[in-house]
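Peer 1: No sequence on hand, only this structure:
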């Protein structure tokens, strides 16, 4: 069964090519796939077929007919995973740095989903074969806690909580430089980078509101250890926001320093706490996990450790 997506073009987006507009608004669709949909007459504007070069007008009605995904068999793999909590509806897992959350075209193995399919008998199927049970993601090189839906009841409940920003998500991060304030808020909209489509950036163009709260945990000679709490959950939000205020996350090869002196194997960013209303009981539950060993080692080299904050 085809999925229909309708978009109404705002005046601020007038003059944009339709393929770029759809790519900016539906991040999971690549420009190549969008062009194929246009060529296959799966995308119309005001009920009419258009070319990829069509320039949008304000209040244009864009209709996207997404074909039913091809049937794929995602292979369960015996990859060890750290399960922090599990019941009949939800699973909280501590994802290691370097692991992709779910399969995608060209990368169908060694993901968290492959591991979950091996260890867990039942996952929610709302998100299809590629993302069973996956309600939210954290980046490949970010470690820490995710909540996974085992039942459709849990998936629907958690999705609503994410949309309404009622899920507690706290991260521990080591950033470049000394932050003077004890607490702060970065309130800056995030959208896809115009020139580099794999990156996000602070921008007013085709962007979504994004807000990150932070507080100081410990200051070192050239670095600051912080806790970040997400009010919204945009792609790469903490990494983009901290870079935007001049304190990129240590080890971040995309948004941070080009030459990393302290750690260069991925951003020192850990999803340390997650809290949500349990889909079945209606009670608020919260889970935390310590920073991983490699993160702890960096702090020790700087003259501190996680027991000091």
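Peer 2: The structure has been received and is ready for your questions. The structure displayed is predicted, hence computed values, not measured ones.
Peer 1: CA only for contacts and neighbour counts going forward, please
Peer 2: Will do.
Peer 1: how about the helices in the stretch 101-250 of the chain?
Peer 2: Ranges of helices within the stretch 101-250 of the chain are 112-119, 152-163, 237-244, based on DSSP state H, counting those that start in this stretch.
Peer 1: List the contacts of residue 165.
Peer 2: Residue 165 sits next to 231, 232 when contact means C-alpha atoms under 8 Å, 6 or more residues apart in numbering.
Peer 1: Present the helices of the stretch 101-250 of the chain as CSV; the columns should include distance to residue 255 and mean neighbour count.
Peer 2: Shown next, in CSV, are those (distance: least, C-alpha to C-alpha, whole Å; neighbours: other C-alpha atoms under 10 Å):
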stretch, distance to residue 255, mean neighbour count
helix 112-119, 24, 21
helix 152-163, 25, 17
helix 237-244, 6, 22
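Peer 1: Residue 264 is nearest to which of the ones you listed?
Peer 2: helix 237-244 (14.9 Å; C-alpha to C-alpha).
Peer 1: list the helices and strands that closest one packs on?
Peer 2: Applying 3 or more C-alpha pairs under 8 Å, 6 or more residues apart in numbering; DSSP states H and E, one finds that helix 237-244 makes contact with strand 200-202, strand 211-219.
Peer 1: Strands of the stretch 1-150 of the chain, residue ranges please.
Peer 2: 3-8, 43-45, 48-49, 61-66, 82-86, 90-95, 143-149 (DSSP state E, counting those that start in this stretch).
Peer 1: Quickly compare those and say which is most buried.
Peer 2: Neighbour counts (mean count of other C-alpha atoms under 10 Å) averaged over each of the strands of the stretch 1-150 of the chain peak at strand 143-149, with a mean of 26.
Peer 1: Please enumerate residues in contact with it?
Peer 2: 89-98, 123-124, 133-138, 155, 158, 269-274, 288-289, 291-292.
Peer 1: repeat for stretch 244-251
Peer 2: 173-177, 179, 186, 202, 239-240, 242-243, 255-257, 260, 262-269.
Peer 1: just the buried members of those residues?
Peer 2: Buried members of those, counted by 16 or more other C-alpha atoms under 10 Å: 173-177, 179, 202, 239-240, 242-243, 255-257, 266-269.
Peer 1: Narrow the residues you listed to those in strands?
Peer 2: The strands, defined by DSSP state E, take in 173, 174, 175, 176, 202, 269 from the buried ones among the contacts of stretch 244-251.
Peer 1: Pull up the gap between the fourth one and residue 95, please.
Peer 2: If you measure residue 176 against residue 95 using C-alpha to C-alpha, to the nearest Å, the figure is 24 Å.
Peer 1: Could you do the third one as well?
Peer 2: The gap separating residue 175 from residue 95 is 21 Å, by C-alpha to C-alpha.
Peer 1: Same check on residue 235?
Peer 2: Applying C-alpha to C-alpha to residue 235 and residue 95 gives a distance of 17 Å.
Peer 1: my read: residue 65 touches residue 38, true?
Peer 2: No - at 9.8 Å, residue 65 does not count as touching residue 38 under the criterion of C-alpha atoms under 8 Å.
Peer 1: here's the one I want to compare it with:
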């Protein structure tokens, strides 16, 4: 393996690739099995990461010691140079050791960290604004005035409240005096005495007004002094917001991506027609756009690609050390659609579904609902590009009425699915799902030996908005997700378990299996959170609910077959 001087390409030795044919098309980036050339390139890069000590980055592995552990996504792009030689380019997503400049790796599409760049200059101004805001926010006079204003308000409320209480007592006493005077004085004398009582009432009102005015003036003076600080702080915040927005727009324009014809499009232009309307944070910083940009700029022909995770698993996503992953959809898909324009790309395997025309097995049927044993690989309902599903098969003739889907199973999950035959049955059973009174048991084969015998997993889940349909663990915005589990059988390198989901979140069992804070063992064949196999070994084995007509509990079970 050699690297050309001044370039980032590492050439394969002819011996290492002599028996590997070139792929007919470029890799489909969002769902792929790495081509042998990509695997070879990835293995070479991983060897470099294992043996190279100058990266100064803590990946969370045993030999890392400096800083907080941060795993990283790396990418390789197999290319052919203008002379026909094969090699590969390497890249990392984001920054490595807080730097973009590493000899082995291609540069970013735009390096914001270049000395005296507009980004650093703009960031310096924004940082100075932040410093000024912090200085004003912690200014001793400002803090003293805030405290004085708070105390003035409290004292004003207290003193005015106390005076009002006293004036109420005075009023009650005057009322009593009036009653007594009226009993023992004649009309003329009572009028004179009444005038005196009225004067006392007016004096009380003047006293209350004077106290209120006095405190109002004091509070107003303090508010004006506090407002002087707050007005300057607010003005600085507005300036910071405007400068940040301008700087972001400048960055979007600097990120300009090439395709094979060297047609360039900016980040802002690429994302303006997406649902986001503007680029998400970090767009253009992933490995694959960096690799393609470098290849097109140097007239290299892309042959195949692969991306893998290196280091400790993050707290939110499912990422395993050395495992291959697809490019992200939210940030990379719009960019790669432009960059790969005109390049023959493998078909999306997710759309190449071999329809299983074997009959759909019906476990139970009556006038209210039907229970089917859904095979792995069949959708519960039709998708945008795939019609074949439990719904469509039932509708085609297995049911005389319109099938009413109550719940769903992932396409790769097999097992029991309940479909209503009447609106009343649909409403009744669906309510049970919503109230979490339906009891479900799943069986799964996990990708390692689990030492514990069982337990509970409580990890809140939410959607990965920039990488659908993947889910994230999020303790701030995620929804509560709880799973009971129990080991059934331990094998040499796998474990069969039973799951009882106590909540019904998307991909709950898959996430709770794979996440480092869950069982840290992806379900065998889970191509989203683990590694692909002939199928995903997750089976909906048992379901129990109240029959919508008889109001008695019914239970259905079917063995997993693995």
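Peer 2: Everything's here; your move. The structure presented is a predicted model; accordingly, all values stated were derived computationally and were not measured.
Peer 1: Turn the helices and strands packed on helix 237-244 of the first structure into TSV, including distance to residue 25 of the first structure.
Peer 2: Formatted as TSV, these follow (distance: least, C-alpha to C-alpha, whole Å):
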stretch	distance to residue 25 of the first structure
strand 200-202	13
strand 211-219	19
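Peer 1: looking at those, which is buried most?
Peer 2: strand 200-202 (a mean of 22).
Peer 1: And it against the second structure, how far off on average?
Peer 2: Once fitted to the second structure, strand 200-202 of the first structure is off its aligned match by 1.5 Å on average (mean C-alpha distance after the TM-score superposition for the first structure).
Peer 1: and that strand, which stretch of the second structure?
Peer 2: Per TM-score structural alignment, the counterpart of strand 200-202 of the first structure in the second structure is residues 471-473.
Peer 1: re earlier: please list only the buried members of the contacts of strand 143-149 of the first structure.
Peer 2: Here, 16+ other C-alpha under 10 Å leaves 89-97, 123-124, 133-135, 137-138, 155, 158, 269-274, 288, 291-292 buried among the contacts of strand 143-149 of the first structure.
Peer 1: what do we get in the second structure for residue 218 of the first structure?
Peer 2: Per TM-score structural alignment, residue 218 of the first structure is aligned with residue 489.
Peer 1: if I pick residue 190 of the second structure, what's in contact with it?
Peer 2: Residue 190 of the second structure touches 181, 182, counting by C-alpha under 8 Å, 6+ apart.
Peer 1: helix/strand/coil for it?
Peer 2: The three-state label given to residue 190 of the second structure by DSSP: H, G, I helix; E, B strand; the rest coil is helix.
Peer 1: could you measure it against residue 199 of the second structure, distance?
Peer 2: With C-alpha to C-alpha as the criterion, residue 190 of the second structure and residue 199 of the second structure are 14 Å apart.
Peer 1: next one: residue 562 of the second structure
Peer 2: Distance from residue 562 of the second structure to residue 199 of the second structure, by C-alpha to C-alpha: 97 Å.
Peer 1: if I pick the residue minimising distance to the centre of the second structure, what's in contact with it?
Peer 2: For the second structure, residue 464 is the residue whose C-alpha lies nearest the centre (C-alpha atoms, centre = their mean; 3.6 Å). Listed by C-alpha under 8 Å, 6+ apart, the contact set of residue 464 of the second structure reads 470, 471, 472.
Peer 1: Also residue 242 of the first structure?
Peer 2: Counting by C-alpha under 8 Å, 6+ apart, residue 242 of the first structure touches 175, 248, 249.
Peer 1: Could you check how far it is from residue 64 of the first structure?
Peer 2: Residue 242 of the first structure sits 35 Å away from residue 64 of the first structure, going by C-alpha to C-alpha.
Peer 1: Which among the strands of the stretch 1-150 of the first structure is found nearest to residue 107 of the first structure?
Peer 2: strand 90-95 (17.6 Å).
Peer 1: quick one: contacts of the closest one?
Peer 2: 81-86, 112, 143-151, 154, 289.
Peer 1: quick one on the thing from earlier: now render the strands of the stretch 1-150 of the first structure as CSV, adding distance to residue 32 of the first structure.
Peer 2: Below are those laid out as CSV (distance: least, C-alpha to C-alpha, whole Å):
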stretch, distance to residue 32 of the first structure
strand 3-8, 18
strand 43-45, 14
strand 48-49, 18
strand 61-66, 14
strand 82-86, 37
strand 90-95, 31
strand 143-149, 30
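Peer 1: do you know which of the ones you listed lies nearest residue 283 of the first structure?
Peer 2: The closest of the strands of the stretch 1-150 of the first structure to residue 283 of the first structure is strand 90-95. By C-alpha to C-alpha, the value is 13.2 Å.
Peer 1: Tell me roughly how far that closest one lies from the second structure on average.
Peer 2: Mean for strand 90-95 of the first structure is 0.6 Å (mean C-alpha distance after the TM-score superposition for the first structure).
Peer 1: which residues in the second structure does that strand align to?
Peer 2: So strand 90-95 of the first structure sits over residues 369-374 in the second structure, by TM-score structural alignment.
Peer 1: again with stretch 7-27 of the first structure
Peer 2: Residue span in the second structure matched to stretch 7-27 of the first structure, by TM-score structural alignment: none.
Peer 1: Pull the contacting residues for residue 156 of the second structure.
Peer 2: By C-alpha under 8 Å, 6+ apart, the residues touching residue 156 of the second structure are 212, 215.
Peer 1: ok, 6 Å please
Peer 2: residue 215 (C-alpha atoms under 6 Å, 6 or more residues apart in numbering).
Peer 1: Secondary structure of it: a helix, I assume?
Peer 2: Yes - assessed with three-state DSSP, residue 156 of the second structure lies in a helix.
Peer 1: Give the aligned equivalent of it in the first structure.
Peer 2: Residue 156 of the second structure maps onto nothing in the first structure, by TM-score structural alignment.
Peer 1: do the same with residue 428 of the second structure
Peer 2: Aligned partner of residue 428 of the second structure by TM-score structural alignment: residue 157.
Peer 1: Please report the distance of that match from residue 268 of the first structure.
Peer 2: 31 Å.
Peer 1: Ok, residue 140 of the first structure next?
Peer 2: 12 Å.
Peer 1: Then residue 230 of the first structure?
Peer 2: Residue 230 of the first structure is 17 Å from residue 268 of the first structure, by C-alpha to C-alpha.
Peer 1: same deal with residue 185 of the first structure?
Peer 2: 20 Å.
Peer 1: Break down the second structure into its helices, ranges please.
Peer 2: For the second structure, the helices defined by DSSP state H occupy 14-17, 36-51, 118-137, 140-184, 187-254, 267-271, 287-297, 329-339, 390-393, 423-434, 508-514.
Peer 1: would you list these in CSV and tack on distance to residue 308 of the second structure?
Peer 2: Converted to CSV, the helices of the second structure look like this (distance: least, C-alpha to C-alpha, whole Å):
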stretch, distance to residue 308 of the second structure
helix 14-17, 21
helix 36-51, 8
helix 118-137, 30
helix 140-184, 51
helix 187-254, 27
helix 267-271, 24
helix 287-297, 10
helix 329-339, 15
helix 390-393, 35
helix 423-434, 38
helix 508-514, 16
